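Enquirer: Return a 3D structure for these sequence lines:
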Amino acid sequence: QYGHAGFDQRYSTEDIFRGADFSSIFGDLGGAGGIFEQLFGGAFDLFGGRSGGGGRGADLEYELELSFEEAARGLTKTVHIPRREMCSDCRGQGGERTECGTCRGTGQIRQSAGFMVIARTCHKCGGQGSALKKACAHCRGEGRVEVERKIEVTIPAGIEDGMRLRLSGEGEGGTRARGNLYVLVRVADHPLFRREGPHLILDYPVNFAQAALGIEVEIPSLNGRVSMKIPAGTQSGTVLRVRGKGLADVHDGRMGDLLVRVLVETPTNLTSRQRHVLEEFTKTFGDNAHPKHQSFVEQFSRWMKGR
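Expert: The predicted structure follows:
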């Protein structure tokens, strides 16, 4: 038989490597551990093929600070990014170059081991196939120069603190492709609001009379004032919902809600007259005026009797 089938029948793995002298190769490369590390790390390739990878510029990260309102509405920001780019004078070559004498311009050194040919990157030229003869005056032989670029970053409405935006191809330059720019967004706190996903949270204080009688109030939102009714008998900690007055969901654009937590404030520093009025007022309460308190008293009484 011919092809893979015939080959598999005639030779085992032991047959293939029988007689191959790896000791000289391992000696040159610093031991067997070194060669396998390089083989599986991509620095070597079997049968003389050029290894892939490399040539891509480094990724960059930039931290962008936004106000709470900016993050809520979204905007376009211009950022100044320092990065390394290919030198235009020498086109990334670093200057005048000559063929590498070690690899003869191939960028690789090949060694035979039985039927195999192992190719490794030339240690002299770093795989470039050439050596620097005269350094470029502009980049001083580096092949790249430091520049500052102005880049427009589009911030989507509703973006949250800690999210990252990827700008493909805006990182450092490479011989094959540019790296990416990652913009880490930091959103400042707001003096009135906090957020839970697309929802805004607002604590709104009222006095106990307003909570008992009910009241219509104007509350702040990110888009101006909003009218809201606080029902009579509202308890402290009650959350009232104003639909569609929150933040845009950064993924689908749907608007969240404004969640208003009502906080009933107990008066302090009462005058003697106020205290007297409240005491007289308290005497008018029946059992139905404070159902939660009455329920607690009853449960407590039953618990004490059962001890």
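
Enquirer: CA atoms for contacts and neighbours, from now on please.
Expert: Will do.

Enquirer: buried ones in stretch 149-156?
Expert: 153, 155-156 (16 or more other Cα atoms under 10 Å).

Enquirer: what would these look like in CSV with secondary structure and distance to residue 226?
Expert: Shown next, in CSV, are these (DSSP: H, G, I helix; E, B strand; the rest coil; distance: Cα to Cα, whole Å):
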residue, secondary structure, distance to residue 226
153, strand, 32
155, strand, 27
156, coil, 25
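
Enquirer: Could you pull out the strands in the stretch 101-250 of the chain for me?
Expert: Assigned by DSSP state E, counting those that start in this stretch, the strands in the stretch 101-250 of the chain fall at 108-113, 116-121, 130-135, 144-155, 164-167, 181-187, 193-196, 199-207, 215-221, 224-230, 239-242.

Enquirer: Tell me which other helices or strands the first one touches.
Expert: The reference is to strand 108-113. In terms of contacts (3 or more Cα pairs under 8 Å, 6 or more residues apart in numbering; DSSP states H and E), strand 108-113 is packed against strand 116-121.

Enquirer: buried residues in the strand it packs on?
Expert: When burial is assessed from 16+ other Cα under 10 Å, strand 116-121 yields the following buried residues: 118-121.

Enquirer: could I get those residues as a markdown table with distance to residue 93?
Expert: A markdown table is the format used below for those (distance: Cα to Cα, whole Å):
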| residue | distance to residue 93 |
| --- | --- |
| 118 | 27 |
| 119 | 24 |
| 120 | 22 |
| 121 | 18 |
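
Enquirer: Go through these and name the one nearest residue 253.
Expert: Closest approach between those and residue 253, by Cα to Cα: residue 121, at 50.4 Å.

Enquirer: Name the SS class of residue 54, please.
Expert: For residue 54, the assignment made with DSSP: H, G, I helix; E, B strand; the rest coil gives coil.

Enquirer: Just give the number of residues close to it.
Expert: Residues near residue 54, counting by other Cα atoms under 10 Å, number 11.

Enquirer: cool, and residue 107?
Expert: 22.

Enquirer: Sequence B follows; please return its structure for comparison with A:
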Amino acid sequence: MAKRDYYEVLGVDKTVSEKDLKSAYRKLALQYHPDRNPGDHAAEDKFKEAAEAFAVLGDKDKRAAYDRFGHAGVGGAGGPQFDPSTFADFGDLFGGIGDVFGFGDIFGGGGRKRGGPRRGADLRYDLEISFEEAARGHEMQLQIPREETCETCKGSGAAAGTSPEQCGQCGGSGQLRYQQGFFTVARPCGSCRGTGRVIASPCGSCRGAGRVTRERKLTVRIPAGVATGQRMRLSGEGEHGTGGGPHGDLYVVFHVADHPYFHREGDDLHCEVPVQFTTLALGGTINVPTLDGPHALDIPEGTQPGTSLRVRGKGLPNVSGRGHGDLHVIVGVQVPKKPSRELREALEALRTVLPADTGDAASHDRSGEDKPFFERVKDMFG
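Expert: Next up, the predicted model:
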């Protein structure tokens, strides 16, 4: 297969500056690095391709030769080849070439010692709660499985009375470095697996890992007003660090169940309430449901079906403690399915005094919303 143009590989044009070239390569290297894409061979190929392109274009002499003669000008192979397996993590990648291309500060400086302090991993816990628990706040206990420092060996991995020894192969660095052209390539030490230490007598509790899996019980206070997708950070409740590194954090992500009656929009609540026709026409007071129980709501005379009436402060509490939302009550007409004889007689009497359902404009005010539907349509197009 024909080799792609190096500028095309990095997504830049031939006039690109050295700074923008570095930025383009850094972005691709981060995107396709094998540590981020385990088992993805397509990503690994793209990572190799980007590294090869930058190895040439990042060198002024090789770039000049490539600009004049293409791939033939750099031997067709593109200079030094990258094998992603030679890098244990992102720190090794940019530590190895950071001094040459100025990337040393991306991951905290040059390559670090593999056996040094490392922060513990963050954990995520998806917590399902009811609508009422989210509205009022709630306290519950969680059981979180996590990796913790072995108490028997205090994280050393060595049996009692012994201690880890410095690896003689790598001198305790955890890495074996090789020079390839002007690149320094680092490989994890095979003898100590990149830790820089060798354990002759492993701890019986953790089998030399220095860590064990335990379930930790935590009491979590759910803040009132929390919504689906919001999360709570519990500092230091993630996995334990290694080599004296700090603990990670625990993120509790909330998932709130739907309510059978209320619909939520932000801190506001919406609901529909059926109302008697006579109450809408003459006005009156009805009880509407709220999270705190029934609430008396005044219905103004002549209220139309579908009208939304606001009850201030009867929505959900703001999760940050800044007041409450409102309750929006949408009123509808309550129509009896099987009217009694007395009700039927009353409705028949009412029908005799109401305007006929014929669209007769004579009985309505033509200047307002009381116009029959067809008359208003006629006005729109007339």
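
Enquirer: coming back round to it: for residue 86 of structure 1, find the nearest of the strands of the stretch 101-250 of structure 1.
Expert: Closest approach to residue 86 of structure 1 among these is made by strand 144-155 (4.3 Å; Cα to Cα).

Enquirer: Give me the mean distance between that closest one and structure 2.
Expert: Mean deviation of strand 144-155 of structure 1 relative to structure 2 after superposition (mean Cα distance after the TM-score superposition for structure 1): 1.7 Å.

Enquirer: which residues in structure 1 does stretch 324-337 of structure 2 align to?
Expert: The aligned range for stretch 324-337 of structure 2 in structure 1 is 255-268, by TM-score structural alignment.

Enquirer: Give me the contact list for the matching stretch.
Expert: Contacting residues not belonging to stretch 255-268 of structure 1 are listed as 198-208, 211, 221, 234-249 [Cα atoms under 8 Å, 6 or more residues apart in numbering].

Enquirer: Just the buried ones from those residues?
Expert: Taking 16+ other Cα under 10 Å as the criterion, what is buried in the contacts of stretch 255-268 of structure 1 is 198-202, 204-206, 208, 211, 221, 234, 236, 239-242, 245-249.

Enquirer: and the longest helix for structure 1?
Expert: Ordering each helix of structure 1 by length in residues (DSSP state H) puts helix 291-305 first.

Enquirer: Show me what that helix is packed up against.
Expert: Packed against helix 291-305 of structure 1 by the contact rule (3+ Cα pairs under 8 Å, 6+ apart) you find no helix or strand.

Enquirer: quick one: contacts of it?
Expert: Counting by Cα under 8 Å, 6+ apart, 287-288 sit against helix 291-305 of structure 1.

Enquirer: Could you point out the longest helix of structure 2?
Expert: Ordering each helix of structure 2 by length in residues (DSSP H) puts helix 41-57 first.

Enquirer: for whichever helix or strand comes after that one, packing partners?
Expert: Sequence order places helix 60-69 as the next helix or strand after helix 41-57 of structure 2, per DSSP states H and E. When contacts are defined as 3+ Cα pairs under 8 Å, 6+ apart, helix 60-69 of structure 2 packs onto helix 41-57.

Enquirer: what separates the helix or strand containing residue 69 of structure 1 from the chain centre, distance-wise?
Expert: Per DSSP H and E, residue 69 of structure 1 falls inside helix 68-73. Computed by Cα atoms, centre = their mean, to the nearest Å, the chain-centroid distance of helix 68-73 of structure 1 equals 18 Å.

Enquirer: In structure 2, what range does that helix match?
Expert: The counterpart of helix 68-73 of structure 1 in structure 2, using TM-score structural alignment, spans residues 131-136.

Enquirer: how much does the matching stretch stray from structure 1?
Expert: Stretch 131-136 of structure 2 sits 1.5 Å off on average (mean Cα distance after the TM-score superposition for structure 1).

Enquirer: neighbouring contacts of that stretch?
Expert: Contact with stretch 131-136 of structure 2 is made by 222-227, 256-259, 316-317, as judged by Cα under 8 Å, 6+ apart.

Enquirer: I'd like those laid out as JSON lines, including distance to residue 346 of structure 2.
Expert: Output for the contacts of stretch 131-136 of structure 2, formatted as JSON lines (distance: Cα to Cα, whole Å):
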{"residue": "222", "distance to residue 346 of structure 2": "53"}
{"residue": "223", "distance to residue 346 of structure 2": "52"}
{"residue": "224", "distance to residue 346 of structure 2": "49"}
{"residue": "225", "distance to residue 346 of structure 2": "47"}
{"residue": "226", "distance to residue 346 of structure 2": "49"}
{"residue": "227", "distance to residue 346 of structure 2": "48"}
{"residue": "256", "distance to residue 346 of structure 2": "47"}
{"residue": "257", "distance to residue 346 of structure 2": "44"}
{"residue": "258", "distance to residue 346 of structure 2": "41"}
{"residue": "259", "distance to residue 346 of structure 2": "38"}
{"residue": "316", "distance to residue 346 of structure 2": "42"}
{"residue": "317", "distance to residue 346 of structure 2": "45"}
